[in-house]
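**Student:** sequence and predicted model, in that order:
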Amino acid sequence: MQPNLTLTEGDIHLWVCFADKIQSSELLERYKTLLTAEETAKQQRYKFAKDQHSALVTRAFVRDLLSRYADVAPEDWRFEKGEKDKPELVNAPLPLRFNLSHTDGLIACAVTLNDDIGCDVENIERNNDVLSIADRYFSPIETRELFSLPADQQRCRFFDYWTLKESYIKAWGLGLAIPLDDFSFHIGARTDTPINPDIRMSFAPHRVDFPHVWRSWLFYPSEKHRMALSLRTDSDRQTSDHRLTLMQSVPLISHEPIRLPWN
C-alpha cells in the first residue's frame, strides 16, 4: 500500500469505522494476518464472538489508516506505551499522533502531527444511571449546569460532558489518575450543525494546566452517538487554524471523507 494522504501542521483527521458492517470472512482472514502474535492472543482472550470481532477490526483499522500517511505496510507498524502509558508508534517515519475509541459497532480514531490528542465515542442509549455518575464525579460547575436543564435534556448533556472529559484524559494518557472534578468544560450553545467547536475549559486551583493550550470539539453524528475530540497544542502554535476532516474506512478496502449527521 502506498501512502495517499498528507497531514500538515494544524490538520486533524477523525476516522470512523462501522465494525458490525464488516462481515466478509475473506476480509476478516486478511485482517488476522496484520496482527502480531501478542495482538492475536489478546484478541482471542475476549469471551464473546462480538468482542473478538470488534478487537480484530479495531487493530486492522488503525494499522490500515496509519499506512495511508506513511510508506509502512499495515502489518509492519509496532506500538509501545509512551511516557504517559499511552500507545505510541515505534520508529515512525512521521511524528504521527493518534488515539482510538470504540463503542457498540463504531470505532473512532483521531490522527494529527506532534500534538497530544484524545477522542471518545459513546452510545448514548446505553442503560446506565448516568445522572448519579454526574452527581458523584463531575465538577460543581458542570453538575450545576447539567441539573439546571429540563429533565428531558439532561441525559444528552451528560454525554456531552462525559465524552469531552474522556477525550481530555486520553490526550494526557493518564486515565482516571486525573480526577474528573479537577477540570470543567464550558459548552457553548449548539447550533444546527452536527459539530460544536464552542468549547472552553477551566481547572481547579490545585491542577496545573492551562486552558489556552486546549482545543475541543463535540460531534453529534447520529441520534444515538456522541463523539468528542481534545487537542493539546504547543503554545507556540496556538494561533494556527485547525483543519478538521472526517473520514470513513473499511480497512484494506476503502476510505472516503464523510459528512455528518449519518442519519
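**Tutor:** Everything's here; your move. Numbers count the residues shown, from 1 in each chain.
**Student:** use CA for all of it now, contacts and neighbours both
**Tutor:** OK.
**Student:** what strand or helix carries R226?
**Tutor:** Applying DSSP states H and E as the criterion places R226 in strand 225-232.
**Student:** can you tell me what sits against that strand?
**Tutor:** 110, 115-124, 159-160, 163-164, 167-168, 171, 213-221 (Cα atoms under 8 Å, 6 or more residues apart in numbering).
**Student:** quick one: which of these sit in strands?
**Tutor:** Among the contacts of strand 225-232, DSSP state E puts 110, 116-123, 214-221 in strands.
**Student:** now do the strand holding R226: distance to the chain's middle.
**Tutor:** Distance, stretch centre to chain centre, for strand 225-232: 6 Å (Cα atoms, centre = their mean, to the nearest Å).
**Student:** next helix or strand past it?
**Tutor:** Scanning forward in sequence from strand 225-232 by DSSP H and E, the next helix or strand is strand 243-250.
**Student:** how about stretch 171-191: buried residues?
**Tutor:** By neighbour count on 16 or more other Cα atoms under 10 Å, the buried set for stretch 171-191 is A171, W172, G173, G175, L180, D181, D182, F183, S184, F185, I187.
**Student:** ok, now which ones touch the fifth one?
**Tutor:** So the one you mean is L180. Applying Cα under 8 Å, 6+ apart, the residues near L180 are Y137, F138, S139, K165.
**Student:** the first one contacts D181, correct?
**Tutor:** Think Y137. Yes: using Cα atoms under 8 Å, Y137 makes contact with D181 at a distance of 6.0 Å.
**Student:** could you work out the end-to-end span of stretch 192-203 for me?
**Tutor:** End-to-end distance of stretch 192-203: 29 Å, with Cα to Cα, to the nearest Å as the criterion.
**Student:** against that first model, consider the following:
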Amino acid sequence: MALKAVQQVDLWVCPLVDLNQKTNRLNKLQSWLSDDELSKVSRYRQPHAQLTALYVRCILRAILSRYSPIQPQQWAFEYGKKGKPRLSTLQREQTGLNFNLSHSKDYLLIALLKSDDESMMLGADIEHARENTDIHSIMNHYFSSQEIDDLKALNRSEQRGRFFDLWALKESYIKATGQGLATSLKSFAFDFSSSVANAHPLTPACVGGYATNVNILKDIGIHFIKTPLEENTTVTMNNHHLSCWQSFLGYLNRDYRFAVTVGGCDKPIVLKLQTFSQLSLPNFE
C-alpha cells in the first residue's frame, strides 16, 4: 500500500541567552543585514534588545542557508501589507521556502516549510507564561465565548496555562494569514476536545534549557465564528474549509509553549524539531 503524502514543517528552537558580544563577531553579523534591517535593529533603545534583534535576523539567515546554496548575506526579504516577512519573490521561486518566526524572551522559534505551492500559509508563535498577566481581562476582550467557558471549567491552577495555550494558537493563526490583529481574535476559536499528544525528539538532543523530548498536541480544532458585522451577510470566514487548517501546540518547558498553524494544505502535516544556537553560527574571531 502506498504511503500517504505528507508535508513536513521544520521547527528550529534557538536559545537567545548569553549572546556573544565581541566586536569582531558583531561587525560580521551586521555585514549580513540590509540597510533596512540595520535601521530596524538600531531603533531598539536598549542595547540588549538591539543585540537580540541582530542575532534573530542573522540566525534566520543562517538557517535558511541550510536549505539552499544562497549565502546568509544574500537573502532578500519582502513584507506583506500587515508587515509579515517573507522571501523575495525571486528567492521564493528559486527555493520554495516559506518561513515564519517568533521571539519571546530567551527563545527564538523559526518554522520553515518547503513547497512549490505558494498558496500555503504558515504561522508560528512562542510564548513565555508570565505570572503577572491579568488573564481574565484579556480573555474577556479577545477570546470567544466558548473558549472562555472551556477555560473557566478548568481548575484555577490550570487556567493560566490554557490562557497562554490559546494565545499562542491565536497568534499563530493570524500570523499565518498575514492579517495580524486586523482579524478579530473573537472570530475564530480553538477546541482541544479531539487533540492528541505525542512526544517529539529534539535534534540534536539538548539538555539544560529544555527537554530532549517535546510534548506536542495535534488535531486541535479551529472553528470560524461570524462576527456581528457578518451576521447579515453570506460571507464565510476567510472562505477557507476547516480541513485546510492544521494547528499544533508544543511545550519546551513549564514556562514556554509554542504554536504552529498551517493553512491551505490538504496533506497531513508532520513536524521535525531541531535546535540552533549561536555556536552554530560561523566563527568570526
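**Tutor:** All right, it came through fine. Keep in mind it's a predicted model, so treat the numbers as computed, not measured.
**Student:** in PyMOL, how would I select just the buried ones from the contacts of strand 225-232 of structure 1?
**Tutor:** To isolate the buried ones among these in PyMOL, judged by 16+ other Cα under 10 Å, type:
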select buried, resi 110+115+116+117+118+119+120+121+122+123+124+159+160+163+164+167+168+171+214+215+216+217+218+219+220+221
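**Student:** quick check: the gap between the residue minimising distance to the centre of structure 2 and S102 of structure 2.
**Tutor:** With distances taken as Cα atoms, centre = their mean, the residue of structure 2 nearest its centroid is A124 (1.5 Å). Noted for A124 of structure 2: a distance of 6 Å to S102 of structure 2, by Cα to Cα.
**Student:** mutual contacts of those two, please.
**Tutor:** Counting by Cα under 8 Å, 6+ apart, the shared contacts of A124 of structure 2 and S102 are L109, I110.
**Student:** separation between the closest residue to D198 of structure 1 other than its chain neighbours and Y161 of structure 1?
**Tutor:** Residue nearest to D198 of structure 1 in three dimensions, not counting chain neighbours: G188, with 5.0 Å by Cα to Cα, 6 or more residues apart in numbering. Separation of G188 of structure 1 from Y161 of structure 1 (Cα to Cα): 12 Å.
**Student:** can you tell me the closest non-neighbouring residue to the aligned partner of R57 of structure 2 in structure 1?
**Tutor:** Applying TM-score structural alignment, one finds that R57 of structure 2 aligns to R59 in structure 1. The shortest distance from R59 of structure 1 to any non-neighbouring residue, by Cα to Cα, 6+ apart, is to L35 (7.0 Å).
**Student:** count the neighbours of the alignment partner in structure 2 of that neighbour for me.
**Tutor:** Residue pairing (TM-score structural alignment): L35 of structure 1 is matched to L33 of structure 2. Residues near L33 of structure 2, counting by other Cα atoms under 10 Å, number 21.
**Student:** what's the answer for V13 of structure 2, then?
**Tutor:** For V13 of structure 2, the count of nearby residues is 22 (other Cα under 10 Å).
**Student:** ok, it touching Y107?
**Tutor:** Yes: between V13 of structure 2 and Y107 a contact is recorded at 7.0 Å, counting by Cα under 8 Å.
**Student:** now the helices for structure 2?
**Tutor:** For structure 2, the helices defined by DSSP state H occupy 23-32, 35-42, 47-64, 89-95, 135-142, 145-152, 156-177.
**Student:** by contact count, what packs against the third one?
**Tutor:** By that I understand helix 47-64 of structure 2. Using 3 or more Cα pairs under 8 Å, 6 or more residues apart in numbering; DSSP states H and E, the elements in contact with helix 47-64 of structure 2 are helix 23-32, helix 35-42.
**Student:** then the longest one?
**Tutor:** Using 3+ Cα pairs under 8 Å, 6+ apart as the contact test, the elements touching helix 156-177 of structure 2 are strand 121-128, helix 135-142, helix 145-152, strand 245-251, strand 256-263.
**Student:** can I get these in JSON lines including distance to T23 of structure 2?
**Tutor:** JSON lines is the format used below for these (distance: least, Cα to Cα, whole Å):
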{"stretch": "strand 121-128", "distance to T23 of structure 2": "30"}
{"stretch": "helix 135-142", "distance to T23 of structure 2": "42"}
{"stretch": "helix 145-152", "distance to T23 of structure 2": "49"}
{"stretch": "strand 245-251", "distance to T23 of structure 2": "35"}
{"stretch": "strand 256-263", "distance to T23 of structure 2": "31"}
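**Student:** which residues touch F190 of structure 2?
**Tutor:** Neighbouring residues of F190 of structure 2 by Cα under 8 Å, 6+ apart: E147, L166, L169, I220, G221, I222, H223.
**Student:** ok so, going back, the residue nearest to the centre of structure 2 maps to what in structure 1?
**Tutor:** So, by TM-score structural alignment, A124 of structure 2 is matched to C119.
**Student:** from D36 of structure 2, how far off is the residue nearest to the centre of structure 2?
**Tutor:** For A124 of structure 2, the distance to D36 of structure 2 (Cα to Cα) stands at 23 Å.
**Student:** again, but for L113 of structure 2
**Tutor:** 25 Å.
**Student:** also K175 of structure 2?
**Tutor:** 22 Å.
**Student:** these two: which is more packed in?
**Tutor:** K175 (27 against 8).
**Student:** much appreciated, bye for now.
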